[in-house]
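Engineer: attaching a predicted model along with its sequence, questions to come.
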Amino acid sequence: MNVTPLVWAITIAVTIVFFVYEFFAHVRKPHEPTIGESARWSAFYIALALLFGVGIGVVSGWTFGGEYFAGYLTEKALSIDNLFVFLIVMASFAVPKIYQQKVLMIGIVIALVLRGIFIAVGAALIENFTWVFYLFGALLLYLAWHQAFAHDSSNPADGRFMRFVRRRLPVTDEYHDDKLTVRMDGRRWVTPMLLTIIAIGFVDLIFAVDSIPAIYGLTEEAYIVFTANVFALMGLRQLFFLIGGLLERLVYLAQGLAVILAFIGVKLLIHALHKNELPFINGGEPITVIPEVPIWLSLLFIAVTIAVATVASIVKTRGARRIPAADRVAAGVTETDAREDRAVR
């Protein structure tokens, strides 16, 4: 896939313009979006992402188009998991609903910047060290196990990192509109709004660790990795308000993502064997006994896994929405522990 510096420059410029527009058109004036507004914009961004993928397929070939769609689906699913932790963080800090858009917007921008850095580092590693596929594959298998089986009830807003931040910064007890800092009694204080943003930025860093290796397991094209991440994050703010209630019902999302991460981890290890240069493995010669997983199979597997996890979650929680939260936890209806644990670690 031949992507010129001009195409990169235009893509990055359009991305920046998009977020600037989002801020001034929707976020600058505090308000809680309506369901209709959220639905329209969510549909628009999803349609835009699909149209872009078709464009890649037409211009560069459907192998790259398939890689984009597989990457987009994976990143979108991981972003929804990220969104779930955002919900927990904002609930912990009791962020007023009219200010949640601003927190989400800043969190999404931080996520994109961090992922951009990870994408650049990942591309450089892949270009110079083929053994990095072993590292990525092993990392994804560990993250898959952790996603599926780790259980820790700790809260990301009250973890060790946030306790450290609180000890270092003077924090007010109340919000002061959507200000991040405020001057009182001749001293500059930090508001809970800034603490929320710091917590979300920390969560973004953790999620970038599994997000970028996962998509590099589906494509080695940095441009596809970047654009799939951009489109996965576009509309995430609106999606938060659209499916906020549904998030609590996606009790099998963690398990579904674990299966996807494990699948991509195995795919990466197979790819590493095909490119093997490590002298202590088969004398430094490639191992091609196991065929590589084709992109169409990856796309199908990811789509089916997400669909099964979603349908199973809705069936599991049918009729449970009116049950008190404590009773649902006792009955095993919710699965938030693993997600909260990932955010703290």
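Structural biologist: Right, received. Where do you want to start?
Engineer: contacts and neighbour counts: CA atoms only from here.
Structural biologist: OK.
Engineer: so the most centrally placed residue in the chain versus Ile126, what's the distance?
Structural biologist: In the chain, the residue lying closest to the centroid (Cα atoms, centre = their mean) is Ser79, at 3.0 Å. Plainly put, Ser79 is 24 Å away from Ile126 if you go by Cα to Cα, to the nearest Å.
Engineer: can you check Ala49 too?
Structural biologist: 26 Å.
Engineer: of these two, which one has the most company?
Structural biologist: Ala49 (21 against 14; other Cα atoms under 10 Å).
Engineer: take the one below as the second:
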Amino acid sequence: MGELHLGFEIAALVVLVTILLVDLLMVLKRPHLPSMKECAGWIGFYVSLAIVFAVVLFFVGGMEPASEFVTGWLLEYSLSIDNLFVFIVIMSKFAVPKKYQQEVLMVGIIIALIARGLFILAGAVIIDNFAGVFYLFGLFLLWTAWKQTQEEDDEDSDSFIMRTVRRMFPVSDSYDGNKLRTVVDGKKLFTPMLLVFVTIGLTDVMFALDSIPAIFAVTQNPFLVFTANLFALMGLRQLYFLLGGLLERLAYLHYGIAAILGFIGIKLLIHAIHEAPLDIIPGFSVLQKIPEVPIWLSLSVIVLSMAGAVVASLVFAPKTSTTADAADDEGGSGAER
């Protein structure tokens, strides 16, 4: 057991992508600000769907693919929460009308999913031909974990993306409903909506540089890697609205993410030692006695790190005043200039 049939993988991807597209069409047909009840319902649906999918994997392929999927899904879901902070900044800076924020997030997620799919294919090819890449992945994740602990403000990098995109496209100063193009003084211009779509998509691609190497430490099966990313992104839009201002209170969340990335980085280095031993280094064989990190330990570290960061933030973090929401319900003229 452990191998998944190609027919099952194709059928599963068709069903999951169809669900995502139906979700997108519903948002495009009726743009609105979702209620807390609606968000909780959709998150419950996607979490239940992920659990059902894990059970199906268990019966189809056994414990190994099922446990790898669950661990990869929780890993990607945890790292995706970091994306939400950036999404809040982008929505605020572009003053996206609240009733259109679902549409913006959904299109951005579609863009990110396509980009991650390409990253996963490239990563799988590289791993098959060069096992030593796990050293690079591991070191990169350790560096990323250290950067997380520095509490640097991401606004500079976000603003750089925004300025770069704005220079590439002629953009109007105000929205025109949810249109991508408008006419101002007889001149055809893109609306800030296009700018937001592109910025959200590019930002998530940058986050994928961390998350894709991390999940390859859990499984090298491209199907499991992609489905774990798919399920993590599925619930991300509703999580954005459900958590809302709560994210601003999670002052220590980045330490939890840093702990996860650091642990996964070490796991990748241990895996690299076994898969691509550096025999030219004297005494390297001693390192090969270090056992591989089991899936249950990875899952435990992910859950405990996120739970610990959330509890510490809610109990011990200093209280700060929440920033005003720049995006009003009616739309308007507050796009970044």
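Structural biologist: Cool, the structure landed. Bear in mind that the values here come from a model prediction, so they are computed numbers and not experimental data.
Engineer: was I right about the residue nearest to the centre of structure 1 contacting Phe231?
Structural biologist: No. With contacts defined as Cα atoms under 8 Å, Ser79 of structure 1 does not count as touching Phe231, sitting 10.6 Å away.
Engineer: what's the spacing between Glu37 of structure 1 and Pro30 of structure 1?
Structural biologist: Glu37 of structure 1 is 15 Å from Pro30 of structure 1, by Cα to Cα.
Engineer: neighbour count for those two, which is higher?
Structural biologist: Pro30 (15 against 12).
Engineer: assign a three-state SS to the more buried one, would you?
Structural biologist: coil (DSSP: H, G, I helix; E, B strand; the rest coil).
Engineer: isn't it up against Met105?
Structural biologist: No. Pro30 of structure 1 lies out of contact with Met105 (Cα under 8 Å); the separation is 11.9 Å.
Engineer: can you pull the contacts of Arg115 of structure 1?
Structural biologist: Shown in contact with Arg115 of structure 1 (Cα atoms under 8 Å, 6 or more residues apart in numbering): Ala208, Ile212, Asn229.
Engineer: the helix or strand that contains it vs structure 2, average offset?
Structural biologist: Taking DSSP states H and E as the definition, Arg115 of structure 1 sits inside helix 97-128. Compared with structure 2 after the fit, helix 97-128 of structure 1 shows a mean deviation of 0.8 Å (mean Cα distance after the TM-score superposition for structure 1).
Engineer: distance from the chain centre to that helix, please.
Structural biologist: 9 Å (Cα atoms, centre = their mean, to the nearest Å).
Engineer: ok, stretch 200-207 of structure 1 next?
Structural biologist: 9 Å.
Engineer: matching residues in structure 2 for that stretch?
Structural biologist: Aligning stretch 200-207 of structure 1 against structure 2 (TM-score structural alignment) gives residues 200-207.
Engineer: post-alignment, the matching stretch versus structure 1, mean distance?
Structural biologist: Relative to structure 1, stretch 200-207 of structure 2 is 0.9 Å off (mean Cα distance after the TM-score superposition for structure 1).
Engineer: how about that stretch: buried residues?
Structural biologist: Of all the residues in stretch 200-207 of structure 2, those buried under the rule 16 or more other Cα atoms under 10 Å are Ile200, Gly201, Leu202, Thr203, Asp204, Val205, Phe207.
Engineer: now stretch 139-151 of structure 1
Structural biologist: Leu139, Leu140, Leu141, Tyr142, Leu143, Ala144, His146, Gln147, Ala148, Ala150, His151.
Engineer: next, format those residues as TSV and append secondary structure and distance to Leu299 of structure 1.
Structural biologist: Formatted as TSV, those follow (DSSP: H, G, I helix; E, B strand; the rest coil; distance: Cα to Cα, whole Å):
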residue	secondary structure	distance to Leu299 of structure 1
Leu139	helix	21
Leu140	helix	18
Leu141	helix	19
Tyr142	helix	22
Leu143	helix	20
Ala144	helix	18
His146	helix	23
Gln147	helix	21
Ala148	helix	21
Ala150	coil	27
His151	coil	29
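Engineer: Tyr240 of structure 2: neighbour count?
Structural biologist: 22.
Engineer: contact partners for it?
Structural biologist: Tyr240 of structure 2 neighbours (Cα under 8 Å, 6+ apart): Leu84.
Engineer: and the helices in structure 2, which stretches?
Structural biologist: Assigned by DSSP state H, structure 2 shows helices spanning 6-29, 36-61, 63-93, 98-129, 133-148, 155-168, 192-215, 222-234, 236-243, 253-275, 284-287, 295-316.
Engineer: relative to Arg181 of structure 2, which of the ones you listed is closest?
Structural biologist: helix 192-215 (8.2 Å; Cα to Cα).
Engineer: name the helices or strands packed onto the closest one?
Structural biologist: helix 63-93, helix 98-129, helix 133-148, helix 155-168, helix 253-275 (3 or more Cα pairs under 8 Å, 6 or more residues apart in numbering; DSSP states H and E).
Engineer: closest one to Thr322 of structure 2 among those helices?
Structural biologist: helix 63-93 (12.4 Å).
Engineer: got a list of what the closest residue to Ala232 of structure 2 other than its chain neighbours touches?
Structural biologist: Excluding the flanking residues, the one nearest Ala232 of structure 2 by Cα to Cα, 6 or more residues apart in numbering is Tyr77, at 4.7 Å. By Cα under 8 Å, 6+ apart, the residues touching Tyr77 of structure 2 are Asn229, Ala232, Leu233, Leu236.
Engineer: of the residues you listed, closest to Gly2 of structure 2?
Structural biologist: Scanning the contacts of Tyr77 of structure 2 for proximity to Gly2 of structure 2, where the rule is Cα to Cα, the winner is Asn229, at 20.0 Å.
Engineer: map that closest one onto structure 1.
Structural biologist: Asn229 of structure 2 maps onto Asn229 in structure 1, by TM-score structural alignment.
Engineer: burial of Val344 of structure 1, as a residue count?
Structural biologist: Considering only other Cα under 10 Å, Val344 of structure 1 is surrounded by 20 other residues.
Engineer: before we move on, the earlier item: residues contacting the match of Asn229 of structure 2?
Structural biologist: Contacts of Asn229 of structure 1 (Cα under 8 Å, 6+ apart): Tyr72, Glu75, Lys76, Leu112, Arg115.
Engineer: how close does it sit to His151 of structure 1?
Structural biologist: Distance from Asn229 of structure 1 to His151 of structure 1, by Cα to Cα: 28 Å.
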